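[1] would you be able to build a 3D model of this:
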Amino acid sequence: MKFKEFRQAGHWPTLLSAFLYFDVSFMVWVMLGPLALYITQELGLPVGEKFTIVAIPILSGAILRIPLGMLADHFGPKRTGVLAQALVIAGLVYVFFFGLHSKLEVELLGLLLGVAGASFSVALPQASRWYPPQYQGIVMGIAGAGNMGVVLDSMIVPWLAETFGWQSVFGFLTLPLLLVLIIYAVLVKDAPEKRRPVTWKNYTALMADADTWWFMFFYSITFGGFVGLGNALPLYFTNWYHVSGIAAGMMSAIVVFGGSMFRPLGGLIADRIGGIKALQILFVIVSLSYLTISFLPEGPLPAAAQATDSKVAGWALGDLPRVAWVAVAIFFVGAMALGMGNGSVFQLVPLRFRGEIGVMTGLVGAAGGIGGFFLAKALGLSWDLQHGFAAGFSVFAGLPLLGLIGLTWVKRRWRTTWGAVSGARV
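    So this is what the prediction gives:
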């Protein structure tokens, strides 16, 4: 791939704007992951309910992607994106001034944050429609790399909460949202393709296609695993390895950095060797990572002298036990494979459903969010049942193996039907 040809093939300001929009939206969508350590501590909630709270925005975002995708196809991604971003900003400003005082209020906030997560249905189709088939992998990888927002959350949210209080975090995160909203409104252009009004019939028609369900299943594994871990890891690290809130945030940032940075590479590799082959390799890596994590022992409790004076006390980053660093390394490899898997899935989706990319992005993205919800929820349930996380990770180690079987099942048909006329490697 020549960079000059790629740059001239589409509209790079829209691609850049889609990346930034997705980045800050994703950052807000998963902010309850690291912030839940502080909010739930103040409300006195048990561990299992903490995992439920961080799972709510994931489920909300999954459900809202379908109607938001319909709005994007009907009114245009730009108008829809501006409206969604404005709604999220209003919610953050409200919490900044008035706070959260009950579990119900936190759950309602989680539902609102789902609007930010549903931005997936705006950013990806917006970028995809500007570029020809041979660039779909790298384009969707770049736009989707906006999930770097998870890294920013994990790094800065605990520090802001410790320094200024958790309520102030909502005010701080409003600033990048406003800046990106301005950039987005000025630079982005909807593709010149003629839009067709989208109704529920479009969704039901696609739901009758077996390929739709396969893509939804594959993405529930890759994106679901990534976003589920991004939200649940701070709680996992503090409860299983007994680290401080800031240390848990930095450990989570290291892990999700791998998934975010390697997503474009996954799309690029899929362009070279085909999305099916890429996913087959990546599913094996993901399964082995989850399975290995399920066997890691609990970390030791810190002595009083070694615990930080953090609001969420525990091991400081410089004093972490060895097993905690082993877990970070394994999670990093797994997250890297998940991120690359995201790019690989979306190398295939536009090739199969070019004319319905907005609808398909909503469906596939919803499935990814639902997968993330169940991962976070399964970890909380695992803790409630056995005071550990092995069962939750073991279940999710089996899903990539089922995905591998599914790829073997559809590979020949895909390559000899729509893949043969797609103009790209499948």
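
[2] for the rest of this, base every contact and every neighbour count on C-alpha atoms.
    Noted.

[3] hmm, Ser244 and Trp159 touching each other?
    No. The pair formed by Trp159 and Ser244 falls short of the contact definition of C-alpha atoms under 8 Å, at 11.0 Å.

[4] neighbour-wise, which of those two wins?
    Counted by other C-alpha atoms under 10 Å, Trp159 and Ser244 do not tie: Ser244 has more neighbours, with 26 against 20.

[5] please give the structure of this sequence too, so both can be compared:
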Amino acid sequence: MIKKVQLPLQTANLVVGFMVWVLISSLLPFIREDIAIPAEKLAIVTAVPVVLGSILRIPLGYYANVFGARIIFLASFILLLFPVFYISAASSFADLIIGGTFLGIGGAVFSVGVTSLPKYYPKEKHGLVNGIYGMGNMGTAISTFAAPVIATQVGWSMTVKLYLVLLLLFAALNFILGDRHEVKVKTSIVEQIKGVYKNEKLWFFSLFYFITFGSFVAFTIFLPNFLVTYFELEKVDAGMRTAGFIAVATFLRPVGGWLADKFQPLFLLMGVFAGLTVAAIILAFSPSIGLYTVGSMLIASTAGIGNGVIFKLVPFYFNKQAGIANGIVSMMGGLGGFFPPLLLAIIHSMTGSYSIGFMAFSQVALASLVLVVWLYYMDRLSLQKDVFNSTAQGIIVTDATGYIKAVNPAFTTLTGFTEDEALGKNPNILSSGRQSSDFYKDMWGMIGDDGQWQGELWNKRKNGEEYLELLSIVAVKDDSGDIVRYVGTFNDITPK
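    Model prediction:
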């Protein structure tokens, strides 16, 4: 029973964590009425919770494996009580920076669930499960929509205090319903980092999540104030529009995870980055509110799907180091939400326009599209290499003139010649001398006529021992019909 509760419980935990994480940006229009915040420092106030919320994802992902999700969620909600209470009594810009920094704990809990929940489900469901958990992003929408509405009735300070009740409630729920017997993994954090940091896929996934989740977070904290100041919308209207953006991105996240369970995830990422490129170009032209809405919704859709796809890929490639890998990738996503608002604010202060910033984002998305295409083909080459190296048959590849260009490990096992000793040589280094020149003349004549040959012949190992092999030779041709290489595969059939 407890195990079945974990997915809805941890998803609800993430909702609460993200509600607290965006508390300041949701209420900023109200807070500015009481606290003087210079226009050039607005982006800093909304971005500081993202910093700690990103960096803490690595240790929280690791310790979720060591202590279990129950302990980490419980401790996180208790710790969040202090900055939330501090912010409710804030009276200066410095108070908001101090309290906002520690609100980052709310965003850091993301790495807890993506580390814990896959333990309860088979691999073919990890994309969907992590996608459902990722719907906890909806917490940002709830705060962005509900907090301004409540603040108009009771004021922003009392609204912040209401979050204390919510945190206490969920601390109690985790104490009661959290899984006390979750499987623990106690490998040292240094060993786990050593096991992943050399894998280039970790850094590719980090970059991709930096773009997809970063764009989600950046727009979440950027839109409320932007819509009020640039389009002169009412504060509640701006909050509702931002909530709509968040809702679309959040509901499409499990769709992205489900699609990644069914189809090639890298193909899906190609579509994601193509969509982000187009959307950013639309926004770069500073359109009317209608086209701006279209561009924003396209970003919400593609970012949401992309977030789901990436967290199908991470546990697939890093099953044994899930905690640290999830932490690193999700940290990069959080940092992806920190830099864009600052850059947009700097560019706007220098040029009076956001267009250059959005155009730069479109180029980063386009570069990511190219990297996904490259990664897809590298994956295919890696698969071919794995097949080449793991097959039990000896394989020898020559160029059109008959000189060896590649051999596999089984070739060395069967013949005694290492790869270095074979490369650049003619396959006659294996010749036993038993076959006549007419034998080879007939063999190559058949290859020239039919493109292939199969038969038995005696060859000699490096140590001089003769053996009988079953050999197949295939001529590989290019599109114009010219032979570019020969591939031979063989087995030792002497015992037979």
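
[6] map Trp213 of structure 1 across to structure 2 for me.
    The criterion is TM-score structural alignment: under it, Trp213 of structure 1 has Trp203 as its aligned partner in structure 2.

[7] element containing its match, please.
    Taking DSSP states H and E as the criterion, the element that holds Trp203 of structure 2 is helix 200-230.

[8] from the contact counts, what lies against that helix?
    Contact here means 3 or more C-alpha pairs under 8 Å, 6 or more residues apart in numbering; DSSP states H and E; on that basis helix 200-230 of structure 2 packs against helix 23-34, helix 42-55, helix 235-262, helix 289-317, helix 322-336, helix 339-351, helix 355-390.

[9] neighbours of Thr222 of structure 1, how many?
    Counted with other C-alpha under 10 Å, the neighbours of Thr222 of structure 1 add up to 33.

[10] right, I mislabeled it, should have said Lys161 of structure 2
    By the measure other C-alpha under 10 Å, the count of residues near Lys161 of structure 2 is 17.

[11] just give the nearest non-adjacent residue to the counterpart of it in structure 1, would you?
    Lys161 of structure 2 maps onto Gly171 in structure 1 when the alignment is built from TM-score structural alignment. In space, Gly171 of structure 1 comes closest to Phe96 once its chain neighbours are excluded; the distance is 5.4 Å by C-alpha to C-alpha, 6 or more residues apart in numbering.

[12] so that neighbour makes contact with Trp166?
    No. Look at Phe96 of structure 1 against Trp166 with C-alpha under 8 Å: they stay out of range, at 9.1 Å.

[13] Ser188 of structure 2 -> structure 1?
    Per TM-score structural alignment, the equivalent position to Ser188 of structure 2 in structure 1 is Val198.

[14] from Gly355 of structure 1, how far off is that match?
    If you measure Val198 of structure 1 against Gly355 of structure 1 using C-alpha to C-alpha, to the nearest Å, the figure is 12 Å.

[15] Arg412 of structure 1 too?
    Distance from Arg412 of structure 1 to Gly355 of structure 1, counting by C-alpha to C-alpha: 23 Å.

[16] of those two, which one has the most company?
    In this comparison of Arg412 of structure 1 against Gly355, neighbours counted by other C-alpha under 10 Å, the higher total goes to Gly355 at 14 against 11.

[17] thinking again about what came up before, the helix or strand hosting the residue nearest to Gly171 of structure 1 - contacts with which helices or strands?
    The secondary structure element spanning Phe96 of structure 1 is helix 77-98 (assigned by DSSP H and E). Contacts defined by 3+ C-alpha pairs under 8 Å, 6+ apart place helix 77-98 of structure 1 against helix 47-75, helix 103-117, helix 120-128, helix 166-187.

[18] ok, now which ones touch Thr416 of structure 1?
    For Thr416 of structure 1, no residue meets the contact criterion (C-alpha atoms under 8 Å, 6 or more residues apart in numbering).

[19] how close does it sit to Val410 of structure 1?
    Between Thr416 of structure 1 and Val410 of structure 1 the distance, using C-alpha to C-alpha, works out to 10 Å.

[20] same question, Phe223 of structure 1
    Between Phe223 of structure 1 and Val410 of structure 1 the computed distance is 20 Å (C-alpha to C-alpha).

[21] of these two, who's got more company?
    In this comparison of Phe223 of structure 1 against Val410, neighbours counted by other C-alpha under 10 Å, the higher total goes to Phe223 at 28 against 14.

[22] wait, that one sits on Gly372?
    Yes. Phe223 of structure 1 lies in contact with Gly372 (C-alpha under 8 Å); the separation is 7.2 Å.

[23] trace Ala143 of structure 1 over to structure 2, please.
    Alignment note: Ala143 of structure 1 maps to Tyr133 in structure 2; criterion TM-score structural alignment.

[24] now for that match: which residues touch it?
    Each residue near Tyr133 of structure 2 by C-alpha under 8 Å, 6+ apart is listed here: Leu7, Pro8, Gln10, Thr11, Leu14, Gly113, Val114, Pro254.

[25] secondary structure element holding it?
    Assigned by DSSP H and E, Tyr133 of structure 2 falls in helix 126-134.

[26] can you give the distance of that helix from its chain's centre?
    Between the mean C-alpha location of helix 126-134 of structure 2 and the chain-wide mean there is a distance of 13 Å, by C-alpha atoms, centre = their mean, to the nearest Å.

[27] what's the mean deviation for it versus structure 1?
    In the superposition with structure 1, the aligned residues lie an average of 0.5 Å away from helix 126-134 of structure 2, counting by mean C-alpha distance after the TM-score superposition for structure 1.

[28] follow-up on the earlier one: and what about the match of Ser188 of structure 2, helix, strand or coil?
    Reducing the assignment to helix, strand or coil with DSSP: H, G, I helix; E, B strand; the rest coil, the entry for Val198 of structure 1 is coil.
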